[in-house]
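**Student:** sequence first, then the predicted structure, then my questions.
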Amino acid sequence: MNEQTLPKQEQDHQPGDEHLMHPRPDYSPRYRGSDRLKGKVAVITGGDSGIGRATAVLFAREGAKVAFLYKDETEDAEETERLVKAEGADVFSMAGDVGETDVANRFVEAVVQRFGRIDVLVNNAAEQHYQEELTDISDEQLERTYKTNIFGMFRITRAALPHMQEGSSIICTTSVTAFKGQDVLMDYASTKGAILAFVRALSGNLASKGIRVNAVAPGPIWTPLIPASFPAENVAKFGKNVPLGRPGQPNEVATCMLFLACEDSSYITGQTLHPNGGTLVGG
């Protein structure tokens, strides 16, 4: 029986480049738009590739103006801009480290100057590093992972909140690892648990203001993080161990983001959606 789900491949930097992957992830929306985000302003971190790109394109198809932050993957970011414009949407992007307070503040300020407000915030940027032993996780790696995954999320949200009104939506990308762990991604998994707690706390804090806060917890999704994180042998079997027997595609997660962003989920806050290929988790 063939255990391979993908070709062997690796990338040597985080969070990885989509244009170097083979096969390329599937970001394309599957259906015509129905104006579920018409006139809205959507902000996405890590919007240049993977789940962020698929979300940007889908939101654009549904009528949103899209702003996204990316680290330094210029070629991927330019492609995402092109794809969003092809949907007839206005788009703004900026390069910068999501973990830096100054970057978070400048990005949000630029978005508001361009579009006037923020209606949807998708906190999606992340990094992860494969380590088989806890003792091999350096302080530098630990602090870098937390800075990107949870501190950056906190800082972007803090900057954006003054520009969000009743009816706005905040969506945070956590992970199946927050629920079941991952023995070679111990620092990453712990940040994803922190994100889950952040969502549950913030949702209660903002409920009286009519701002909903939810999470999406993807399983094995084919994004640049995968070849940028794992040895080539692991990449070749990526997603094989879930009940559906394959990795998911970014456009299979973006639909969860859309549901939580639009009025279809108007009575949902503090909750988590699980596009994970069938892995059963609690919480």
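**Tutor:** That came in fine, so what should we check first?
**Student:** for the rest of this, base every contact and every neighbour count on C-alpha atoms.
**Tutor:** Fine.
**Student:** state the three-state secondary structure for Leu69.
**Tutor:** Assigned by DSSP: H, G, I helix; E, B strand; the rest coil, the conformation of Leu69 is strand.
**Student:** got it, and Thr255?
**Tutor:** Using three-state DSSP, the structure places Thr255 in helix.
**Student:** residue contacts, it?
**Tutor:** Contacts for Thr255 (C-alpha atoms under 8 Å, 6 or more residues apart in numbering) come out as Thr55, Leu58.
**Student:** contacts only, for the residue nearest to the spatial centre of the chain.
**Tutor:** Central residue of the chain (C-alpha atoms, centre = their mean): Asn124, 2.6 Å from the mean position. With contact taken as C-alpha under 8 Å, 6+ apart, Asn124 is in contact with Ile44, Thr45, Gly46, Gly47, Ile51, Gly52, Cys172, Thr173.
**Student:** and the comparison structure, right after this:
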Amino acid sequence: MGEKDKVKTQEPKKDYFMDDESKNMDRKPLIESDSYKAAGKLEGKVTLVTGGDSGIGAATAILFAKEGAKVAFTYHSSDEDATRTENRLKEIGAEVLVFKGDVGDESFAEEVISSLTDKWGNIDVLVNHAGEQRYQSSITDIKAEQIDRTYRTNIFSMFYFVKAALNHLSEGASIINTSSITAYKGNPTLMDYSGTNGARVAFTRSLAQNQEILDKKIRVNSVAPGPIWTPLIPSTFPEEALEEFGKDGALGRPGEAYELAPAYVYLASDDSSYVTGQTIHVNGGVIVNG
């Protein structure tokens, strides 16, 4: 069976599984697979996913809903993506809260946590996923505004949401940060983005050892995606770079968002009760020794 046929066997049934930004893409990103079997691993848990309207964030939110969780998610600007994901979560049967705003703004993080906890009480799972990247072939093209924006979205937001949520995290809660293979390999055209992901890994390891976190038995881990086919990829990279995207791993192809989401379920659930300060590498077989 060829690579193209393998992808076809996993195609979802409904168009709203596709991200709004991907309408004109030759290859559609997939955020849900019919092959997943839920087991109630997050029954009744209160979960929050930043950047949960599309891509990996939406795929994670959908599996959390399938596992019985209440799901809140944030998004920045795509109302259509957010509505589609919200409707899908409700179709699954989840209680849902949706927040629109800038995760790089501390006051937004405080508003989200306040509204969520007023509605649902304590938080059991916090997923810091929201992020952004911009392709630049030369460091001289990376302006101060871009650096500030990338770090504000990708790393400042993690501090803001953890700070705002800390007093509302239940004992034994899970914090999951999305990092990236670029934290370990680097990327010459995503230098500021790679830098933020190195910071995300260091933040994860440091927070996992923090005494306030340990006192509440909170586990802190990260997931480091490799080349995953989401709308961010064709909108970020020049067309000539897309042809080789994801082909350097052992599996020889980019991954799909739905292939990432089970890692988040594992880290959110009691299945990972002895795992903290760690990173799960879901990257198609790229060895990073990290």
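**Tutor:** Okay, I see it. Quick caveat: nothing in here was measured; it's all calculated off a predicted structure.
**Student:** TM-score for the pair, please.
**Tutor:** The TM-score (TM-score structural alignment, normalised by the length of the first structure) is 0.92; 271 aligned residues with a C-alpha RMSD of 1.7 Å.
**Student:** rewinding a little: what does the residue nearest to the centre of the first structure align to in the second structure?
**Tutor:** Using TM-score structural alignment, the equivalent of Asn124 of the first structure in the second structure is His129.
**Student:** its match and Glu91 of the second structure, how far apart?
**Tutor:** Distance from His129 of the second structure to Glu91 of the second structure, counting by C-alpha to C-alpha, to the nearest Å: 23 Å.
**Student:** and the strands in the second structure?
**Tutor:** Using DSSP state E, the strands of the second structure run over residues 46-49, 70-75, 96-100, 123-128, 169-178, 219-225, 279-282.
**Student:** mind putting these into TSV with mean neighbour count and distance to Gly198 of the second structure?
**Tutor:** As requested, these are exported to TSV (neighbours: other C-alpha atoms under 10 Å; distance: least, C-alpha to C-alpha, whole Å):
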stretch	mean neighbour count	distance to Gly198 of the second structure
strand 46-49	27	21
strand 70-75	25	23
strand 96-100	19	27
strand 123-128	26	15
strand 169-178	23	11
strand 219-225	26	11
strand 279-282	20	12
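**Student:** nearest to Lys8 of the second structure, of these?
**Tutor:** strand 279-282 (20.8 Å; C-alpha to C-alpha).
**Student:** quick one: that closest one aligns where in the first structure?
**Tutor:** By TM-score structural alignment, strand 279-282 of the second structure lines up with residues 272-275 in the first structure.
**Student:** give me the residues contacting the matching stretch.
**Tutor:** Residues contacting stretch 272-275 of the first structure (C-alpha under 8 Å, 6+ apart): Val176, Asn214, Ala215, Val216, Ala217, Pro218, Gly219, Glu252, Val253, Cys256.
**Student:** what's the burial count for the closest residue to Arg53 of the first structure other than its chain neighbours?
**Tutor:** Nearest residue to Arg53 of the first structure, sequence neighbours excluded (C-alpha to C-alpha, 6 or more residues apart in numbering): Gly47, at 5.0 Å. Neighbourhood size, Gly47 of the first structure [other C-alpha atoms under 10 Å]: 30.
**Student:** now Gly47 of the first structure: how far from Arg144 of the first structure?
**Tutor:** For Gly47 of the first structure, the distance to Arg144 of the first structure - C-alpha to C-alpha - is 19 Å.
**Student:** what does Glu252 of the first structure align to in the second structure?
**Tutor:** Match for Glu252 of the first structure (TM-score structural alignment): Glu259.
**Student:** what is the burial count for the aligned residue in the first structure for Ala58 of the second structure?
**Tutor:** With TM-score structural alignment as the criterion, the equivalent of Ala58 of the second structure in the first structure is Arg53. The criterion is other C-alpha under 10 Å. On that basis, Arg53 of the first structure has 32 neighbouring residues.
**Student:** do Gly282 of the first structure as well
**Tutor:** Neighbours around Gly282 of the first structure, by other C-alpha under 10 Å: 5.
**Student:** so what's it up against?
**Tutor:** Gly282 of the first structure is in contact with Phe179, counting by C-alpha under 8 Å, 6+ apart.
**Student:** repeat for Ala61 of the second structure
**Tutor:** For Ala61 of the second structure, the residues meeting the contact criterion (C-alpha under 8 Å, 6+ apart) are Val49, Gly52, Val71, Phe73, Leu89.
**Student:** so which of these comes closest to Ile142 of the second structure?
**Tutor:** Gly52 (27.1 Å).
**Student:** the closest one and Phe73 touch, don't they?
**Tutor:** Yes: counting by C-alpha atoms under 8 Å, Phe73 is a contact partner of Gly52 of the second structure at 5.1 Å.
**Student:** Glu62 of the first structure maps to what in the second structure?
**Tutor:** Using TM-score structural alignment, Glu62 of the first structure pairs with Glu67 in the second structure.
**Student:** with the contacts of stretch 272-275 of the first structure in mind, which one is nearest to Lys38 of the first structure?
**Tutor:** Cys256 (17.5 Å).
**Student:** that closest one contacts Pro218, correct?
**Tutor:** No: with contact defined as C-alpha under 8 Å, Cys256 of the first structure does not count as touching Pro218 (9.7 Å).
**Student:** neighbours of the residue mapped onto Ser179 of the second structure from the first structure, how many?
**Tutor:** Alignment note: Ser179 of the second structure maps to Thr174 in the first structure; criterion TM-score structural alignment. Other residues within reach of Thr174 of the first structure, judged by other C-alpha under 10 Å, total 31.
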